[in-house]
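> below is the structure, and that's it, no one-letter string:
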């Protein structure tokens, strides 16, 4: 499987590329979430796109907030993110154009098997968050302005909790690293199901809470507005976006499996009702 882990050299090269604004005509810069990266979805999808298209995709895996900032600054050609309110603001401010729903999965709350907060088996995310805070249990937060972090902050607010209790830790890291930390510290965390399924066999954690409609997690692809910036590869970006929402791209997203489990569900052209979204228990 093609690996897309950024080496130190590649990271430095990327920095120079962003600063200089120089871009090869056949390169498409995609800023996306660590969840699509850590799950292995992009390693599965992008080589199939590149086989039939004259473009190479340069993946920049960051939190949704950082991905949208890169788009806002004209440093990438398109974004693939999962924070609907932030994405709407991005498009409404004319930084992004041609938004399309691509797929969805859901978030789950995971934690240690001894479950000190007593939330195992629940389906109410805000009640679970309140219980974790009441017990002062260890909770590892992304703390990185990602889509997951935005969802977590919303859940704390809905629970009426200011997350400054004894066990709260803000990591400022991607989903994979946060899951590792939660496992090592035997704490709770919020994770997208795709990254959880990709990593769960290496973690000493279990799903505690799932199935709440508040945990629904849709993804959109959005082109950066070419009228605002010079040097964008809008033709290549549009080709990738249109392929992701094509029958071929959507079928491949639905076919992507890890340990015989679907990690994402294609949704292009659909108005998905979170109350009927598929929640697959492990």
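That came through, no problem. The model shown is predicted, which means the values in this text are computed figures rather than measured ones.
> please count neighbours and contacts with C-alpha atoms only from this point.
Will do.
> run a quick neighbour tally on residue 172.
Using other CA atoms under 10 Å, residue 172 has 17 other residues around it.
> wait, what's in contact with it?
141, 142, 143, 144 (CA atoms under 8 Å, 6 or more residues apart in numbering).
> between those, which is closest to residue 8?
Distances from residue 8 to the contacts of residue 172, taken as CA to CA, are shortest for residue 144 (20.7 Å).
> ok so the closest one is a helix residue?
No. Looking at residue 144 with DSSP: H, G, I helix; E, B strand; the rest coil, it is coil, so not inside a helix.
> so the residue lying closest to it once chain neighbours are set aside: helix, strand or coil?
Among residues not flanking residue 144 along the chain, residue 172 sits closest, at 4.6 Å (CA to CA, 6 or more residues apart in numbering). Using three-state DSSP, the structure places residue 172 in coil.
> so what's residue 41 closest to, chain neighbours aside?
Going by CA to CA, 6+ apart, residue 41 has residue 256 as its nearest residue, at 7.1 Å.
> strands of the stretch 151-282 of the chain, start to end?
Under the criterion DSSP state E, counting those that start in this stretch, the stretch 151-282 of the chain contains strands at 168-170, 189-192, 206-209, 216-224, 257-258, 261-262, 265-266.
> those: which one's closest to residue 23?
Per CA to CA, nearest to residue 23 of those: strand 216-224, 15.0 Å.
> now find how far off-centre stretch 228-243 is within its chain.
When C-alpha coordinates are averaged (CA atoms, centre = their mean, to the nearest Å), stretch 228-243 and its chain have centres 21 Å apart.
> name the residues of it that come out as buried.
With burial defined by 16 or more other CA atoms under 10 Å, the residues of stretch 228-243 counted as buried are 232, 233, 234, 235, 236, 237, 238, 240, 241.
> adding another structure so you can compare the two:
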């Protein structure tokens, strides 16, 4: 009996030791970072593709907060995010100049497209994007804006140029790209969208790409590391780990291969940004 009991105790001690080893090998609670990013990286499915591999490679777990680029930058400003993945270049440069952020690096690009009803009620196919926006406003053809200070909303505002859209034909959702596309589809209206989110949801939308290819529609993403200057809760080590990984060879290859029908993003780490879209 004593021999048998000793054997059981030894077995339990062995299992406990093994469990402790497994726990030590897993990412710890301390190695957890907050990524503030855009709804387009979430709605396209890119985050689901990248984040498990980042955790496997580095041991850092990621809590993504998918919001508009403006909101993501504000989270960084308040020290409530460790690293940002955003696509609002002018706002990013202003933010970095404030001095609380660290490095800002080029990650990837795709493009924005104007989508709308297949019958093209405003006649915007094949014209420069500025003319397309003017025709939509002149015809008062329905347009749905995100209206959420996102990178997409910022680009839409730039594209209107001298036009101030208003009236029943123009509405804001205050929501992400996926939700805004659904509203545009349901109301037979136009909207500006990143191509990746549109392609990932196209099967469920009554919308077609009506205007594309203009250099003003280039959509560029950067990763921005936060520093302790933004707040004591910021984890610069985690921010650097993510930034280094997403511009590294494995992540860049995954970005370039992401998409079933066609690649949804173009990996750009190490490129001269001024050459993009040429």
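Here it is on my side, so go on. Note that this is a predicted model, so its numbers are computed, not measured.
> among the strands of the stretch 151-282 of the first structure, which is nearest residue 99 of the first structure?
Judging the strands of the stretch 151-282 of the first structure by CA to CA, what sits closest to residue 99 of the first structure is strand 216-224, at 4.4 Å.
> where in the second structure does that closest one align, residue-wise?
When the second structure is aligned by TM-score structural alignment, the counterpart of strand 216-224 of the first structure is residues 218-226.
> and the matching stretch, how far from the first structure on average?
Once the two are superposed, stretch 218-226 of the second structure sits an average of 0.5 Å from its aligned residues in the first structure (mean CA distance after the TM-score superposition for the first structure).
> counterpart of residue 245 of the first structure over in the second structure?
Checking TM-score structural alignment: residue 245 of the first structure goes with residue 247.
> residue in the second structure paired with the residue nearest to residue 144 of the first structure?
Mapped onto the second structure by TM-score structural alignment, residue 172 of the first structure lines up with residue 174.
> next one: residue 72 of the first structure
Taking TM-score structural alignment for the superposition, residue 72 of the first structure sits opposite residue 77 in the second structure.
> so how far is residue 209 of the second structure from the closest residue to that match other than its chain neighbours?
Closest residue in space to residue 77 of the second structure, ignoring its immediate chain neighbours: residue 230 at 6.0 Å, by CA to CA, 6+ apart. Separation of residue 230 of the second structure from residue 209 of the second structure (CA to CA, to the nearest Å) stands at 40 Å.
> go on, residue 273 of the second structure?
Per CA to CA, residue 273 of the second structure is found 26 Å from residue 209 of the second structure.
> neighbour count winner among those two?
A direct count of neighbours by other CA under 10 Å for residue 273 of the second structure and residue 209 places residue 209 higher, at 21 against 13.
> what count of nearby residues applies to residue 214 of the second structure?
Number of residues near residue 214 of the second structure (other CA under 10 Å) recorded here: 16.
> er, residue 51 of the first structure actually
Residue 51 of the first structure: 10 neighbours (other CA under 10 Å).
> wait, residue 108 of the second structure touches residue 265, no?
Yes. Checked against CA atoms under 8 Å, the pair residue 108 of the second structure and residue 265 is within contact range at 6.4 Å.
> which neighbours do those two share?
Contacts common to residue 108 of the second structure and residue 265, judged by CA under 8 Å, 6+ apart, are residue 255.
> and the helices in the second structure, which stretches?
Assigned by DSSP state H, the second structure shows helices spanning 2-25, 39-43, 46-58, 69-77, 89-98, 129-139, 151-160, 177-186, 195-201, 236-246, 249-257.
> export these to TSV and tack on distance to residue 214 of the second structure?
Output for these, formatted as TSV (distance: least, CA to CA, whole Å):
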stretch	distance to residue 214 of the second structure
helix 2-25	49
helix 39-43	20
helix 46-58	24
helix 69-77	22
helix 89-98	17
helix 129-139	6
helix 151-160	11
helix 177-186	20
helix 195-201	13
helix 236-246	27
helix 249-257	22
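> hmm, back to that, closest to residue 112 of the first structure out of the strands of the stretch 151-282 of the first structure?
Smallest distance to residue 112 of the first structure across the strands of the stretch 151-282 of the first structure (CA to CA): 6.2 Å, for strand 206-209.
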